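Got a predicted model here, sequence first, then my questions.
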Amino acid sequence: MQLKKLCRGLLTLGISCSLMFQTPVFAAEETTTDTQTDASAVTTNSIPGWPQGPEITSSAAVIMEDATQTLLYSKNMDQVLYPGATVKIMTTLLALENCQLTDQVTMTATGVSGVTDGGANISAQLDEVFTVEQCLYAIMLSSANDIALQLSEHIGGSVDAFVQMMNDRAAQLGCTNTVFTNPTGLPDENQHTTAHDMALIMKAAIDNESFRTIAGTASYTIPATNVSGGDRVLTNNFSMMSASNAAYYQYCLGGREGYTEASGSTLVCAAEKNNTTLIAVVLQGASGTTATEAGSLLDYGFDNFQTLSLGNNDFNMVSGGDVYVPAGATADSLTTEDGEIQDGEYTRQYFFGGNAVGTAVMEDVPEETTSFDHESEQNLEAARAYSENTNNLPYILIGGAGLVVFLLILWRIIKIAKS
């Protein structure tokens, strides 16, 4: 029985040694304590191994990957600037989140005032009735201020109440330097945002399928209404969506741009290529430059990065696990940082050179001593005890005696053979 235990103990010891020297499949799971966790503080062009981004003349810009919220490029992304007409992205998002597309909106003096406020409009008239869907196409394709004002009053009860909804929603999305004062983007010294905040707002918008449909439509017709006798044909005036414009970008999903003396040229858009969606924000640029610069930044994001799926490397992963990293990078080039455990799960954030590149939700699986482990430990102890307590001298004497007998027999055989 002791010999049997000894064999089992030696077998277990061999298995343990084999496991001990195996190479981990996913070396990137090590957590570093000095990882940069504030993504907004990272300047992407200064990250070792990170592709160099293009030079642009606009004051601030961001390129962000939609699924992972990886910041691929940033220039003064936390600088407080005027948003211009890009405000209408938030206006449209809130309408989609708080209305049915079939709801009817009746023009009041509030909305009609937008016809003469110096901004874009569709010449809506007092008491004219539109559906919410028609209103949203007017806002996203024609940047209609009259419709934006009326829709705001329809949703919030007043424009001011709607503006408060805009600010509350911005805070929910993680915006830290954004204050809205109107739903149109017309100049107001108290209305401001940042490139990073606008990227977060655009992410929420482009993740809404109805927003994608509306923003990506080339043209839309509003038929005759109760007041207007003719059709209104709306053409998407976003420069990156117009094939006849020099700034046309074939992968663009839609966006909004504008220009005022206070804001300069501003632009927010999204583009999709090979199942990857990127968000571009360019603020305070020279007239006619922001769309071209956004296009070059989008090309940089699509051409120099790749998606890695890490789910196959960790069976404890519940969801997520995709990272957007420089082309050619592997899981070994990543570090991780784990959040606090809540309800048996925790968040793991992945970093490349200190820049956040994706997250995953992990299941907290406590290490338990199994019956096999317990039996293995007993076998190892038995093997050690047997080795310590067993005297090898009897085996040596028996072996020696056997050798002497063998030699005597061999000698006798040889002697008989010679005789």
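That came in fine, so what should we check first? Numbering: from 1, shown residues only.

from here on, contacts and neighbour counts on C-alpha atoms
Will do.

where along the stretch 251-400 of the chain do the strands fall?
Secondary structure of the stretch 251-400 of the chain by DSSP state E, counting those that start in this stretch: the strands cover 252-260, 264-273, 276-285, 305-309, 317-320, 322-326, 335-338, 345-352, 355-363.

Can you say which of those strands is nearest to Thr116?
With CA to CA as the criterion, Thr116 lies closest to strand 252-260 of those, at 16.2 Å.

what's the closest one packed up against?
Under the contact criterion of 3 or more CA pairs under 8 Å, 6 or more residues apart in numbering; DSSP states H and E, strand 252-260 touches helix 87-98, helix 209-215, strand 264-273.

Turn these into TSV, columns for mean neighbour count and distance to Leu393.
Shown next, in TSV, are the helices and strands packed on strand 252-260 (neighbours: other CA atoms under 10 Å; distance: least, CA to CA, whole Å):
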stretch	mean neighbour count	distance to Leu393
helix 87-98	21	87
helix 209-215	18	83
strand 264-273	25	78
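
need the ones you listed in JSON lines with distance to Cys175, can you?
Shown next, in JSON lines, are these (distance: least, CA to CA, whole Å):
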{"stretch": "helix 87-98", "distance to Cys175": "12"}
{"stretch": "helix 209-215", "distance to Cys175": "20"}
{"stretch": "strand 264-273", "distance to Cys175": "15"}
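
can I get the strands of the stretch 251-400 of the chain in CSV with distance to Leu81?
Shown next, in CSV, are the strands of the stretch 251-400 of the chain (distance: least, CA to CA, whole Å):
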stretch, distance to Leu81
strand 252-260, 12
strand 264-273, 10
strand 276-285, 7
strand 305-309, 29
strand 317-320, 33
strand 322-326, 28
strand 335-338, 32
strand 345-352, 29
strand 355-363, 24
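
Looking at the helices and strands packed on strand 252-260, spot the one closest to Asp160.
The closest of those to Asp160 is helix 87-98. By CA to CA, the value is 12.7 Å.

ranking the strands of the stretch 251-400 of the chain by burial, who's on top?
Mean neighbour count (mean count of other CA atoms under 10 Å) peaks for strand 276-285 among the strands of the stretch 251-400 of the chain, with a mean of 27.

Structure two is appended below for comparative analysis:
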Amino acid sequence: MKKRILKQSVHIILILSLLFSCLPLYATEGDPGTSVPTIGAEAAILIDAKTGEILFEKNSQDRHFPASITKLMTALLVIENLKPTDMITFSEDAIYGIERGSSHMGMRVGEQISVDQALRCLLLMSANEVANGLAEKVSGSMDNFAVAMTKKAEALGAKGTSFKNPHGLDDEQHYTTAYDMALIAKELFHNEYFLEIMKDVTYQIPPTNKVNEIRYLSQQHKLMNQFSDSKLYRSDVIGGKTGYTDIARHTLVTMAKQGDIELIAVIMKSDTKSGMYTDTTKLLDYGFNAYQTFDLLKENEVITKLPIYSVKSGKLIEFATCDIVASSNESVLVSKNIKTRDIVTNINVPEYLEMGIASDAIVGSIEYLHNNKVLAKSDLKISNINYISSPYTANQPEKPTLTFPISSFLILLILLLVILILLTLFIKRKRKRKFKHKKLKFSKTIK
């Protein structure tokens, strides 16, 4: 009976072992959230907000009309050039320079609001006349501001972008790419003031010099507004901007953060609003589930040590050592299929350093590679110089000493002289002994 029970137990253990062995230890391409998503929009991209590394892309370099996601660039230039407390007075051109029926806040000619209030109208309600007013405040005119927008885009690496207005209404010469919009969003991602504005799902503009009523604002990005659509809302979304025109169709920029992973998703020319949000959700889920962060370096982390030499009398003399440390923090977002053992580290430093080098000088670099692709790189600098002797003694020049070149001929000559002297002394001593012996013999004979 006991043998039978034991045999059945063994069978059960074997069956369970086979079942568990079939379960994956790590996420695979077939797992929900980790497989490469299928995107319905004409163009899309997902990037690491820290490094700009592309995690997913679909036609990301194709030019499209951006619609109101243009206003992210408008906000960036305003934040860089104006103070939140600066006041804007709306001109007639700003108020009436937009299409009838387009997004607006109903501002009046001569009405005044602060830059802070205007930015909230711009980013939450996508107000086009407010975009015009901000542009005039920064550059004097909307045309001048559009030139500044394009120049800023180029400076950020957005080479496929041309801006012709601050609001994004359709213009044949007003276009961008999903990749370029991701770069613009990346610049805003770590701007504290921008993120503070994004935290406000609702906002109120108090009465102004022209309007006696309170204006109520509400975030239009559904992934950020739990009151607008609780099913779409994501707590990890921290910023973004919606856009739509009949020609551009639906466009969306979304910034999200989970732990130390920061992502930017851009959707361009989606046929439907629901499709735009579905595509964005797929991209974010893919990024957060299929990727992981490796912390490669910490600033001032000791990488190696090097000797410091002084050159004295043509010789290298070690008088100190120093730590070689990383000059920056470096982390990288990589696929969860990659393990730390798969990453190669290359340290590029000289064999030694020479006296007089600055105490914080850059002396080399360290880089991390996977499949010959550089994942991260940092300069290496000097830190903590430790003197073998005191710095004063080590840096003092040696006292001059007399040195003579001694050739083999001179050595031979000296040896010959020594031998000659010894031989002379030996002969003299021998003669002296012989003389004493003769004298003694002579004395004995007389006696």
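Here it is on my side, so go on. Note that the coordinates shown come from a computational prediction; the quantities given were computed from them, not determined experimentally.

thinking again about what came up before, of all the helices and strands packed on strand 252-260 of structure 1, which lies closest to Leu186 of structure 1?
Nearest of these (CA to CA): helix 87-98, 8.9 Å.

hmm, back to that, and the strands of the stretch 251-400 of structure 1: which comes nearest Thr102 of structure 1?
Checking the strands of the stretch 251-400 of structure 1 against Thr102 of structure 1 by CA to CA gives strand 252-260 as the closest, at 22.5 Å.

The most centrally placed residue in structure 1: helix or strand, and which one exactly?
Residue closest to the mean C-alpha point of structure 1, counted by CA atoms, centre = their mean, is Thr68 at 1.0 Å. Secondary structure assignment for Thr68 of structure 1, by DSSP states H and E: no helix or strand.

can you pull out the helices in the stretch 1-150 of structure 2?
Under the criterion DSSP state H, counting those that start in this stretch, the stretch 1-150 of structure 2 contains helices at 2-21, 71-81, 92-96, 115-125, 128-139, 142-155.

In structure 2, point out the residues matching stretch 247-267 of structure 1.
Using TM-score structural alignment, stretch 247-267 of structure 1 corresponds to residues 232-252 of structure 2.

thinking again about what came up before, what do we get in structure 2 for the residue nearest to the centre of structure 1?
Match for Thr68 of structure 1 (TM-score structural alignment): Thr51.

so who does that match touch?
By CA atoms under 8 Å, 6 or more residues apart in numbering, the contact set of Thr51 of structure 2 is Val332.

follow-up on the earlier one: which one of the helices of the stretch 1-150 of structure 2 lies closest to Ile205 of structure 2?
Using CA to CA, the helices of the stretch 1-150 of structure 2 put helix 115-125 closest to Ile205 of structure 2, at 6.7 Å.

Report all helices and strands that the closest one contacts.
In terms of contacts (3+ CA pairs under 8 Å, 6+ apart), helix 115-125 of structure 2 is packed against helix 71-81, helix 128-139, helix 192-199, strand 215-218.

any idea how far Leu393 of structure 1 is from Leu310 of structure 1?
Per CA to CA, to the nearest Å, Leu310 of structure 1 is found 57 Å from Leu393 of structure 1.

Just want to know which of those two has more residues nearby.
Between Leu310 of structure 1 and Leu393, counted using other CA atoms under 10 Å, the more crowded position is Leu310 (18 against 9).

Quick check: Arg348 of structure 1 touching Val361?
Yes. In this structure Arg348 of structure 1 lies within contact range of Val361 using CA atoms under 8 Å: 6.2 Å.

so which of the helices of the stretch 1-150 of structure 2 is the most packed in?
Ranked by mean neighbour count, these are led by helix 128-139 with a mean of 26 (mean count of other CA under 10 Å).

Compare that one with structure 1 and give me the mean distance after superposition.
Following the fit onto structure 1, the mean deviation recorded for helix 128-139 of structure 2 is 0.5 Å by mean CA distance after the TM-score superposition for structure 1.

Where does that helix end up in structure 1?
Using TM-score structural alignment, helix 128-139 of structure 2 pairs with 145-156 in structure 1.

Counterpart of Leu408 of structure 1 over in structure 2?
Correspondence of Leu408 of structure 1 to structure 2, assessed by TM-score structural alignment: none assigned.

Return the set of buried residues in the host helix or strand of Leu408 of structure 1.
In this structure, Leu408 of structure 1 sits in helix 393-418 according to DSSP H and E. Buried residues in helix 393-418 of structure 1, counted by 16 or more other CA atoms under 10 Å: none are found.

equivalent range in structure 2 for stretch 209-217 of structure 1?
Stretch 209-217 of structure 1 corresponds to residues 192-200 of structure 2 when matched by TM-score structural alignment.

which other residues reach that stretch?
Applying CA under 8 Å, 6+ apart, the contact partners of stretch 192-200 of structure 2 are Ile79, Leu119, Arg120, Leu123, Leu124, Leu188, Phe189, Gln219, Ile238, Gly239, Gly240.

how does it look with 6 Å?
Gly239 (CA atoms under 6 Å, 6 or more residues apart in numbering).

Could you do stretch 223-239 of structure 1 as well?
Stretch 223-239 of structure 1 has contacts (CA under 6 Å, 6+ apart) with Glu128, Leu141, Ala218, Ser219, Tyr220, Thr221, Ile222.
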